[in-house]
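Trainee: sharing a model that was predicted from the sequence below.
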Amino acid sequence: MNTATPTLDRHDRAELQARNAELATAEPRLRIRDRAQRLGVSEAELVAAECGLSAVELVANSERPMQTLFNELGTLGRVMALSRNDWCVHERHGSYEDIKAEGPVGLVLGPDIDLRLFFTCWQHCYAVTDNGRRSIQFFDREGVAVHKVFLTEHSDEAAYDALVARYAARGKRQPVIEAIAAGNELPDVADAAALREAWLAMTDTHQFFPLLRKFNVARLGALRAAGRDLAQPVASDAVETMLHSAAASGLSIMCFVGNRGIVQIHSGPVSKLLRTGPWFNVLDPDFNLHLNTEAIAECWVVNKPTSDGWVTSLEVYAADGELIVQWFGERKPGKPELSGWRDLMVSLCATPLAGERLP
């Protein structure tokens, strides 16, 4: 059962601001997500309490307030969209185009910003100004950041001001934080042969999620049961190997990073790669990625049949079994997988993939 925390009064708010300031002074390089964890609160609570920043809560008087707010993002012009999980940050410059955000599942299908949205867990939204940088930030019911939209020099600041004025809440309040129940998927599949049969019957990669639900199994459990020709573990540095090869050849790739409320996608080549401590980075003009390679517990090359031929992904997992980042060769429905991507994935594998047996 979800439990709600009481809202903070003024004394609690001032105390949180003081604790945050002390931590920020002692460790100025800590990001707000990390400060929240160290202080034992959610990031949304730090934002709402205006800990080192200014914030205005945004609310919409509708049955779907998060969708209503999200549908306004196209007015902002060119921005930077940021989605992340604990181990990987995905930043993409562009405009919000072709927004489809009415029900519990939404899409953004622009040429630059490409998103899959799962609004069931979205709960809080703030307009934030941090050291002069302005953004719209969305959080889930636990106060964890789902998605952030940062203004750039190319953004429409008047549209931003109008959006904030239209949806600004009256007064200051702390968010009610609710626990989100964890899934009950099993770590291992009961009938590996039946799962493999269902896997081989797929005609679209999007059928993989219903397959997991059908067998009530976690992603890694399904990969381990499918057979090495469909899913096989590869070296933990496979992402770096892949990215260096793709950058050298100009291969166009797709990078998927998500959390429980969103998946953000980059499609295109990568160029500038840089390691900074544990973080391996892509630092291109319109696409930045920051991957904590120390968090990588397992890497897998995964092979799925579709009506367009076999589609292959490189998937990276944390120690708790959560998906950190997923990679494909760039493709559109109706188009076969890029041969350069397939060859690159094959080069990572110790045993043949199922797709290699086909002409």
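Mentor: Cool, got the structure.

Trainee: okay, CA-based contacts and neighbour counts for the rest of this
Mentor: Noted.

Trainee: so after the lengthiest strand in the chain, what's the next helix or strand?
Mentor: Longest strand in the chain, counting residues (DSSP state E): strand 145-155. Where DSSP states H and E defines the elements, the next helix or strand beyond strand 145-155 is helix 157-167.

Trainee: list the buried residues in the helix or strand Leu69 falls within.
Mentor: Secondary-structure element containing Leu69, defined by DSSP H and E: helix 65-70. Buried residues in helix 65-70, defined by neighbour count with 16 or more other CA atoms under 10 Å: Pro65, Met66, Gln67, Thr68, Leu69, Phe70.

Trainee: again, but for stretch 340-349
Mentor: Trp341, Arg342, Leu344, Met345, Val346, Leu348, Cys349.

Trainee: so which of those are in helices?
Mentor: Counting by DSSP state H, the part of these found in helices is Trp341, Arg342, Leu344, Met345, Val346, Leu348.

Trainee: adding distance to Gly268, write those residues out as CSV.
Mentor: CSV is the format used below for these (distance: CA to CA, whole Å):
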residue, distance to Gly268
Trp341, 12
Arg342, 16
Leu344, 16
Met345, 17
Val346, 21
Leu348, 21
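
Trainee: centroid residue for the protein?
Mentor: By CA atoms, centre = their mean, the mean C-alpha position of the chain lies nearest to Gly258, the distance being 2.0 Å.

Trainee: that one sits in which helix or strand?
Mentor: For Gly258, the host element (DSSP H and E) is strand 253-259.

Trainee: which elements pack onto that strand?
Mentor: If you count contacts as 3 or more CA pairs under 8 Å, 6 or more residues apart in numbering; DSSP states H and E, strand 253-259 packs onto strand 77-84, strand 88-94, strand 262-268, strand 323-329.

Trainee: same for the second one, what does it pack against?
Mentor: Using 3+ CA pairs under 8 Å, 6+ apart as the contact criterion, the neighbours of strand 88-94 among helices and strands are strand 77-84, strand 253-259, strand 287-292.

Trainee: below is an additional structure, to be compared with the one above:
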Amino acid sequence: MENRHAPDSLDSIYSIDSLRARHQQLAAQEPRLRIRERALRLGVPEAALVAAGCGVHARPLAGTAQALFRELGTLGPLMALSRNDAAVHERHGRYLDIQADGPVGLVLGPDIDLRLFFNSWKHFYAVSENGRHSLQFFDRSGEAVHKVYRTEHTDGAAWDAYVERFATEAGLPVVAEPPGAPEQAEAPDDAGALRSHWLGLTDTHDFFAMLRHFKVSRLGALRAAGADLAQPVAGDAVEAMLGAAAASGLPIMCFVANRGIVQIHTGPVKRLLRTGPWFNVLDDTFNLHLNTEAVASSWVVNKPTSDGWVTSLELYGADGELIVQFFGERKPGKPELPAWRSLMASLCAQPLAA
């Protein structure tokens, strides 16, 4: 995989003085750019701008990602933010039932629901920007994995004590380490064998293991499985789905992921608003910002489980990466909501396996 942050000269681009000067010039020319966009324009990872204090005040945090995460439950209500290039997922609530002792972690509270893959996490900061306070976690490439924002309901004394406990004078130098490219084909060697394996699934969590077994990309598996198991749908399917869910009160699940985390919302959606290329959910405790211009294909995906068939709406970028995934609200041991199944079927030109 090409490293989009790879500089011609590490010394020239990562020099703090040089970076601050270039950043100041860019910010003056285009003051509305967000820090992620400024980093992309400057050819550096976002963590490099944070570490250099470009537009923010940042204090490096010492300790492992697991140690830092285990203490978030002491801070009271917070706002959790995870994103990729095309989708931003924000959820308010408390970090509860935190399991962060090994390379894979979980947060399983009723509001904040996360799956954590700590092997890629490396740089951590307490950040202040225009009066907003956050804890920011970055991966080895300097990309933001997860951000935790202080709100008016947060325990301020506990927040301050947390920062003082973990703050250090010298953070790790930020030099992008490109992630290794996974060995995945764009089509399985044996589409029939993949389809048979797919039909034998008993849990949605077994899908990733199936992809590894056949060494095929997620999108490659969808293309090969057959229309009754996965079929492309119209580009406006996500807006139609969210509009129908908002109108009916149908509770949904929304998953947004990057290399280090999956963040999940479960519940209804109510207030929908388009702003330019971004289609937004703007509810009190859940916000989703989705750049629909970045969506190259949309699919309804149908998997068998021990609880019956489970369907999802999945959106992919031009690079084949999953942007966002939606299900009907569901717990293990419970069948899929009939209203969700009906909504997914309504998006499809061909019948789904049942």
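Mentor: Done, it's in. Given the structure is predicted, the values throughout are model-derived calculations rather than measurements.

Trainee: that older thread, show me the contacts for the counterpart of the residue nearest to the centre of the first structure in the second structure.
Mentor: In the second structure, Gly258 of the first structure lines up with Ala257, judged by TM-score structural alignment. Taking CA atoms under 8 Å, 6 or more residues apart in numbering, we find Ala257 of the second structure in contact with Ser82, Arg83, Asn84, Gln263, Ile323, Val324.

Trainee: kindly report the same for Ala169 of the first structure.
Mentor: Residues in contact with Ala169 of the first structure, defined by CA under 8 Å, 6+ apart, are Val56, Glu57, Leu58, Val59.

Trainee: mind running it again at 10 Å?
Mentor: Val56, Glu57, Leu58, Val59, Ala60, Tyr126 (CA atoms under 10 Å, 6 or more residues apart in numbering).

Trainee: so can I have TSV of the residues you listed showing secondary structure?
Mentor: Formatted as TSV, the contacts of Ala169 of the first structure follow (DSSP: H, G, I helix; E, B strand; the rest coil):
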residue	secondary structure
Val56	strand
Glu57	strand
Leu58	strand
Val59	coil
Ala60	coil
Tyr126	strand
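
Trainee: adding neighbour count and distance to Val234 of the first structure, write the residues you listed out as a markdown table.
Mentor: Shown next, in a markdown table, are those (neighbours: other CA atoms under 10 Å; distance: CA to CA, whole Å):
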| residue | neighbour count | distance to Val234 of the first structure |
| --- | --- | --- |
| Val56 | 23 | 46 |
| Glu57 | 23 | 45 |
| Leu58 | 23 | 45 |
| Val59 | 20 | 46 |
| Ala60 | 16 | 47 |
| Tyr126 | 24 | 41 |
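
Trainee: quick one, strands of the stretch 201-350 of the first structure?
Mentor: 231-234, 253-259, 262-268, 273-276, 279-283, 287-292, 298-306, 309-317, 323-329 (DSSP state E, counting those that start in this stretch).

Trainee: mean per-residue distance, the fourth one versus the second structure.
Mentor: Read it as strand 273-276 of the first structure. Overlaying the second structure shows strand 273-276 of the first structure at a mean distance of 0.3 Å from the equivalent residues (mean CA distance after the TM-score superposition for the first structure).

Trainee: and that strand, how far from the chain's centre?
Mentor: 20 Å (CA atoms, centre = their mean, to the nearest Å).

Trainee: and it, which residues are buried?
Mentor: Residues of strand 273-276 of the first structure classed as buried: Leu273 (neighbour count, 16+ other CA under 10 Å).

Trainee: what packs against that strand?
Mentor: Here strand 273-276 of the first structure touches helix 238-249, strand 279-283, strand 287-292, going by 3 or more CA pairs under 10 Å, 6 or more residues apart in numbering; DSSP states H and E.

Trainee: report the angle between the shortest one and helix 238-249.
Mentor: What separates the directions of strand 279-283 of the first structure and helix 238-249 is an angle of 30 degrees, with axes from the mean of the first three to the mean of the last three CA atoms, to 10 degrees.

Trainee: what angle do strand 279-283 of the first structure and strand 88-94 make?
Mentor: 10 degrees.

Trainee: how much does strand 279-283 of the first structure stray from the second structure?
Mentor: Strand 279-283 of the first structure sits 0.3 Å off on average (mean CA distance after the TM-score superposition for the first structure).

Trainee: what does that strand rub up against?
Mentor: Counting by CA under 10 Å, 6+ apart, 87-91, 239-240, 243, 247, 270-275, 288-295 sit against strand 279-283 of the first structure.

Trainee: for the first one, same thing?
Mentor: Counting by CA under 10 Å, 6+ apart, the neighbours of helix 238-249 of the first structure from elsewhere in the structure are 235, 250-253, 269-273, 275, 280-282, 291, 293, 296, 298-301, 314-316, 325-327, 329, 340-341, 344-345, 347-349.

Trainee: about what we covered before: kindly reformat the helices and strands packed on strand 88-94 of the first structure as TSV containing distance to Pro104 of the first structure.
Mentor: Shown next, in TSV, are those (distance: least, CA to CA, whole Å):
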stretch	distance to Pro104 of the first structure
strand 77-84	18
strand 253-259	15
strand 287-292	27
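
Trainee: of those, which is nearest Met1 of the first structure?
Mentor: Across these, Met1 of the first structure has its closest neighbour in strand 253-259 (21.6 Å, CA to CA).
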